[in-house]
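Enquirer: here's a sequence, model it:
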Amino acid sequence: MGKVTGFKEFERQDESNTPVAERVKHYNEFTIPLSEAELTKQGSRCMDCGIPFCHSGCPLGNLIPDFNHMVHQGEWQKASWLLHSTNNFPEFTGRLCPAPCEKSCVLGIIEDPVSIENIEKNIVERAFKEGWIKPQPPKTRTGKTVAIVGSGPAGLAAAQQLNRAGHTVTVFERDDEVGGLLRYGIPNFKMEKGIIDRRIAILEAEGITFKTNVNVGVNYDANQLKDFDGVVLCGGATERRGLPTPGADADGVVQAMDFLTQQTKVVFGKKVENQVLATDKHVIVIGGGDTGSDCVGTSNRQGAKSVVNFEIMPKPPGHRSPTTPWPFWPLQLKTSSSHEEGVERNWLINTKEFVKDAKGKLIALKTVNVEWKMIPGERPQLIEVAGTEKTWPCDLALLALGFTGPESTIADQLGIDKDARSNYKAEYGKYQTNIPNIFTAGDMRRGQSLIVWAISEGREAARQVDIYLMGKSDLPTKNQAGDLVAL
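Expert: So this is what the prediction gives:
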């Protein structure tokens, strides 16, 4: 795979970004692509390692050494075919996935790993540019109907796979546009929405029907799903985590996803009443994950006076922690492009109070430094550090604390069992709920997770639905080693 000595000859090269002062003036993507010659070198770094652990790192089981080799050979169309054989939407994962494949790359033991994610993105972009990605409607129809609830990556993957099997697929989306959190929860500067639209156009041309502004269980009776032969629930984990902190009801304490959704809608000319803006405000983002990073980038684009980020966990090390050795996902500090645009990051800090004025408006946050006490066999204990209390000026506090699980509306109306974590209960690999013709996949089943897991579960759930409807399936699956097989 690749060039035998490629990893010795070529260093890893990543895409660069336009200067901060330029990119914060707009909401478009700002990466500067590598040349084709440089991408060929990057594909050549794949080191013919014998046992490619990148397969096990990738929930989709992508054939990574194979498409790297095709890039090395200049066989871009073959690379696209290999990539799409396991991944319906590499244009999404190539931009948004944290790339667990790279963290388990064998080359990463001694050097910078192969730039798998960037190669993936360039393969699919080349494929769209050359016109290689075309609608592939099924040759025959089975007469079976399937409803997909939710048009995020899990729902879209399930829809395309089931449509390929010949079933008539309808996707219900409660928002006004298709894409789930990809549409409004991911800022446009991380993924422009035309990337979604061009793929949806392919899916529609293949025969999939999309119905927007349909909130199953609210303005669409969940019992109507019984009219379909099969159902796949892919509504995601959308119950947002709050803070049980005094003053959390202050005007100015806002859920991160509301803040991000509003701005993306405004970018596309949609009317948003009472938009929450960071303009000329002291902004504090509580939560150090990707959503928190997105809030930092958006706040800077809106012209915040200052942006501060709080994280209750310790600051990760700059390099892979010994507690998470290769090929596991590393405990390691991540600095995003949004962080580079301007933010004061703070770790081991806990919000004690949201301070509001007489009119209920947020004016400050009171915090205390903390430490974690580790006791063998017990849950870690959060200990406040005496004498570290501090008051921070704050006009806008954005809660980027993740999600606790899916909304229960559909489960309650249809009698679907939930697990101890409030997720819709279905065995991994089977995806079937306690109601035989209703399946579930993605974050709604597994809880808040990665886009690559959502696509993987959508694909695998589709196979199980196909087996349920037809008694067998020709849709692909992957075994535990990540190899593509058709059982």
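Enquirer: only C-alpha atoms from now on, for both contacts and neighbour counts.
Expert: Noted.
Enquirer: tell me which residues of the helix or strand hosting residue 365 come out buried.
Expert: Assigned by DSSP states H and E, residue 365 belongs to strand 362-373. By 16 or more other C-alpha atoms under 10 Å, the buried positions in strand 362-373 come out as 362-371.
Enquirer: just stretch 159-177 next, same as before
Expert: Those would be 159-175, for stretch 159-177 by 16+ other C-alpha under 10 Å.
Enquirer: can you redo the buried residues of strand 362-373 as JSON lines with distance to residue 386?
Expert: Output for the buried residues of strand 362-373, formatted as JSON lines (distance: C-alpha to C-alpha, whole Å):
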{"residue": "362", "distance to residue 386": "25"}
{"residue": "363", "distance to residue 386": "24"}
{"residue": "364", "distance to residue 386": "20"}
{"residue": "365", "distance to residue 386": "17"}
{"residue": "366", "distance to residue 386": "14"}
{"residue": "367", "distance to residue 386": "11"}
{"residue": "368", "distance to residue 386": "8"}
{"residue": "369", "distance to residue 386": "8"}
{"residue": "370", "distance to residue 386": "9"}
{"residue": "371", "distance to residue 386": "11"}
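Enquirer: let's see this one next, to set against the first:
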Amino acid sequence: MGKPTGFMEHGRETSPERDPKERIHDWKDYTLPLAEEKLKEQGARCMDCGIPTCHTGSIINGMTSGCPVYHLIPEWNDLVYQDQWKEALQRELKMNNFPEFTGYACPAPCEGACVLGINEPPVAIRTIERSIIEKGFEEGWVLPKPPKVRTGKSVAVVGSGPAGLACADQLNKVGHKVTVFERHDRIGGLLTYGIPEMKLPYEIVKRRVDVLEKEGISFVTNTEIGRDYPFKKLQEEFDAVVLCGGAAKPREMPIEGRELKGIHFAMEFLHANTKSLLDSNLEDGNYISAEGKDVIVIGGGDTGTDCVATSVRHGCKSLVQFDIYEKKSETREEDNPWPQWPVVYRLEYGHKEAKAVFGEDPRAFAVMTTKFVGDENGHVKEVHTIDVELIVDEDGKRFRREIPGTEKVWPVQLVLIAIGFVGPEQRLIEEGSIETDGRSNVKAAYNNFQTNIEGVFAAGDMRRGQSLIVWAINEGRGAARECDRYLMGETSLP
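Expert: Now for the predicted structure:
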């Protein structure tokens, strides 16, 4: 810690955002770089807290607290303050293979656990993290480093999301020949097709993939294991297999009218939009357009917010996002103490954009959808809802009770369902006779990652269920370590 009084002298500043009214007309990054002098000040805010909890990732009350990849946050904060950027990059890359992915798209549970955050705005950790890696690329410090010696062992990694890429990177570093299989036409998994361009530009993903390719990793696209490429053949051709296929099976809404046209899962909407955008700048028309439509997004999480931001850019007529939860307070409640993730009211980037266009926060809180109604052509025209309240009974059981008299009918021509995922798709799992747990995820113990099949490992959302990018990187690294141990009898990987 270079400046003991830094947190008293400087307020929190994060990457500035472009004007919402301006940025909704393009698909560019909605943020701007923070000036280097300001970044040094933010690094100075990192206090000598004795026992830093920002980098000790854990689950508290069902939510992530701190950084699951155990980022050396106080160290690189201080190095930025000291203007030692190259050294800061070295410390950043020691624990996180892809700080640019987390720097752009992680919700930053590290900041929720920042000790300064007990009674002051926390250190702007994510802004500093992203700035370090961006400076690293700008200065030419991020260079391909192929392994000097190859082991003669080969590993197939199924899935090219953050877990698959982290696993491949680690295994390649120790000399194994790694091939990554991706069913889509571009590498990146949900980094590419699940997060919109204005939040995580594809050029950021492609830039890193190019480095990995130059380091010796092979990438095979448009190839789905279990359909285009038999799983058994994969086992025969490689010494080990790591499954990192994600949890792409969306949660369904089994209510009246679900079969109507105009009702889509969020990922169907987001994937098609990004693909068309990257293929043709949306000129091919191969996407689900919200232009001129009354849009309702069901689900209050990050994916729902991405649907809001995308719909606004299409030029929707109106927009509402249903959130089953009640509106949060501006500050932590008593049952949400530090270092838990602060469950507070926030206007995320998409909400700010919708507010700029329509004049208010697009969310309707504590609302439950009861049915969809269609027109004579079988296309959705109405969403029926009722308000709900959270009740805790004498046994501590929590449930939502409908409030009579709060029924409402909403006009709509496009409904986007963003209520989460229920697990991985099962084709590959069934073909490989791979055991699953009670939630349909691949069964493999954390920190071991070995499935019931010899030489087959699993990591990321495919193993743990829907989670954060940073947990996927954690698991990809862990699975690589155990795969290396399996292949070599010992491992030097962390």
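Enquirer: for the helix or strand just after the strand holding residue 365 of the first structure, what is the distance to the chain centroid?
Expert: As assigned by DSSP H and E, the chain's next helix or strand after strand 362-373 of the first structure is strand 381-384. Here strand 381-384 of the first structure is found 31 Å from its chain centre; the criterion is C-alpha atoms, centre = their mean, to the nearest Å.
Enquirer: nearest to residue 108 of the first structure, of the buried residues of strand 362-373 of the first structure?
Expert: Using C-alpha to C-alpha, residue 371 comes nearest to residue 108 of the first structure of these, at 31.7 Å.
Enquirer: so stretch 80-87 of the first structure aligns onto which residues of the second structure?
Expert: On the second structure, the counterpart of stretch 80-87 of the first structure by TM-score structural alignment is residues 89-96.
Enquirer: and the contacts of that stretch?
Expert: Residues outside stretch 89-96 of the second structure that contact it (C-alpha atoms under 8 Å, 6 or more residues apart in numbering) are 69-73, 75-76, 99, 129, 132-133, 136, 473.
Enquirer: if we can go back for a sec, in the second structure, what residues pair with the strand holding residue 365 of the first structure?
Expert: Counting by TM-score structural alignment, strand 362-373 of the first structure pairs with residues 380-391 of the second structure.
Enquirer: if I look at residue 479 of the second structure, how far off is residue 330 of the second structure?
Expert: Noted for residue 479 of the second structure: a distance of 39 Å to residue 330 of the second structure, by C-alpha to C-alpha, to the nearest Å.
Enquirer: which residues of the stretch 351-487 of the first structure fall in strands?
Expert: For the stretch 351-487 of the first structure, the strands defined by DSSP state E, counting those that start in this stretch occupy 362-373, 381-384, 390-393, 396-399, 403-405, 438-440, 477-478, 484-485.
Enquirer: name the element residue 40 of the second structure belongs to?
Expert: Here residue 40 of the second structure is assigned to helix 36-44, by DSSP H and E.
Enquirer: quick one: average offset of that helix versus the first structure, please.
Expert: Its matched residues in the first structure lie on average 0.5 Å from helix 36-44 of the second structure after superposition (mean C-alpha distance after the TM-score superposition for the first structure).
Enquirer: packing partners of the very next helix or strand once past that helix?
Expert: Using DSSP H and E, the helix or strand that directly follows helix 36-44 of the second structure along the chain is strand 58-60. Packing contacts for strand 58-60 of the second structure, counted by 3 or more C-alpha pairs under 8 Å, 6 or more residues apart in numbering; DSSP states H and E, involve strand 63-65.
Enquirer: pull the residues that contact the strand it packs on.
Expert: Residues from elsewhere that reach strand 63-65 of the second structure, judged by C-alpha under 8 Å, 6+ apart: 54, 56-59, 109-110, 112-113, 339-341.
Enquirer: now do it: distance to the chain's middle.
Expert: On the basis of C-alpha atoms, centre = their mean, strand 63-65 of the second structure sits 14 Å off its chain's mean C-alpha point.
Enquirer: then stretch 402-413 of the second structure?
Expert: Relative to its chain's centre, stretch 402-413 of the second structure lies at 31 Å (C-alpha atoms, centre = their mean).
Enquirer: between the two ends of it, what distance do you get?
Expert: Using C-alpha to C-alpha, one end of stretch 402-413 of the second structure lies 26 Å from the other.
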